[in-house]
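Enquirer: Structural data only, the sequence is not supplied:
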């Protein structure tokens, strides 16, 4: 289970809303939503507080067995997760740029077609 899924599952398990979790952690509800949707990850301090709220270890929250990860590795793991998210966002942005270009080309093609048809309708009407 990924970190975002783990956060959402544990939050729901204890019957807490995103707003309530956000209040306890001193962040906005939108921040909690971004964590749960895999758009960002909490920093190490918040992760520690979150683990306390959920009554699990940070290792468990990160998806490891309780003793698998030394505490000093948490920032490294979070940095890796952030890099994965950045790569995913770069890919998403590239796809959106391609879609935008295709839509512009299609729109220009339709505009040219309509102009062509109108031109010939005006020519035919004038004759």
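Expert: Great, that's in hand. The shown structure was predicted, so the numbers you read here are calculated from the model rather than taken from an experiment.
Enquirer: CA only for contacts and neighbour counts going forward, please
Expert: Will do.
Enquirer: For the residue positioned nearest the centre of the chain, list the residues it contacts.
Expert: Nearest residue to the geometric centre of the chain (CA atoms, centre = their mean): residue 39, 2.5 Å. By CA atoms under 8 Å, 6 or more residues apart in numbering, the residues touching residue 39 are residue 85.
Enquirer: Assign a three-state SS to it, would you?
Expert: Following DSSP: H, G, I helix; E, B strand; the rest coil, the label given to residue 39 is coil.
Enquirer: And it, how far from residue 114?
Expert: Per CA to CA, to the nearest Å, residue 39 is found 42 Å from residue 114.
Enquirer: try this one next to it:
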């Protein structure tokens, strides 16, 4: 469980309370709270709707930590 600080920051920058965001999404305030506190994650369709409301990229809000950078290791033999 990891708090989604990017979602919290974006919501506050948009001047929205959890209650107002929940109203716009037609869900419960507790649902928004659970997303922000890392207890659950929104469905993909909700993630895109949230990003639209907050004028942010969904990847930036929800998927940044899920993308793993790839690295090439140089293997040397002795």
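Expert: Happy to help now that I have it. Computed from a predicted structure; not experimentally measured.
Enquirer: can you map out the strands along the second structure?
Expert: For the second structure, no strands turn up when DSSP state E is the criterion.
Enquirer: Which parts of it are helices?
Expert: 5-13, 18-25, 29-37, 44-54, 58 (DSSP state H).
Enquirer: I'd like the ones you listed as TSV, with mean neighbour count and distance to residue 64 of the second structure appended.
Expert: Shown next, in TSV, are the helices of the second structure (neighbours: other CA atoms under 10 Å; distance: least, CA to CA, whole Å):
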stretch	mean neighbour count	distance to residue 64 of the second structure
helix 5-13	16	10
helix 18-25	16	21
helix 29-37	18	15
helix 44-54	16	13
helix 58	19	9
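Enquirer: Name the nearest residue to residue 42 of the first structure, sequence neighbours excluded.
Expert: Distance criterion CA to CA, 6 or more residues apart in numbering; nearest residue to residue 42 of the first structure, sequence neighbours excluded, is residue 35 at 6.9 Å.
Enquirer: Quick check: the aligned residue for the one you found in the second structure?
Expert: In the second structure, the residue matched to residue 35 of the first structure (TM-score structural alignment) is residue 35.
Enquirer: if I look at its match, how far off is residue 61 of the second structure?
Expert: Per CA to CA, residue 35 of the second structure is found 11 Å from residue 61 of the second structure.
Enquirer: residues shared between the contacts of these two?
Expert: Residues within reach of residue 35 of the second structure and of residue 61 at once, by CA under 8 Å, 6+ apart, are residue 4.
Enquirer: Find the residue closest to residue 17 of the first structure in space, skipping its chain neighbours.
Expert: Closest to residue 17 of the first structure by CA to CA, 6+ apart is residue 11, at 7.1 Å.
Enquirer: Ok, residue 57 of the second structure next?
Expert: Closest to residue 57 of the second structure by CA to CA, 6+ apart is residue 51, at 5.7 Å.
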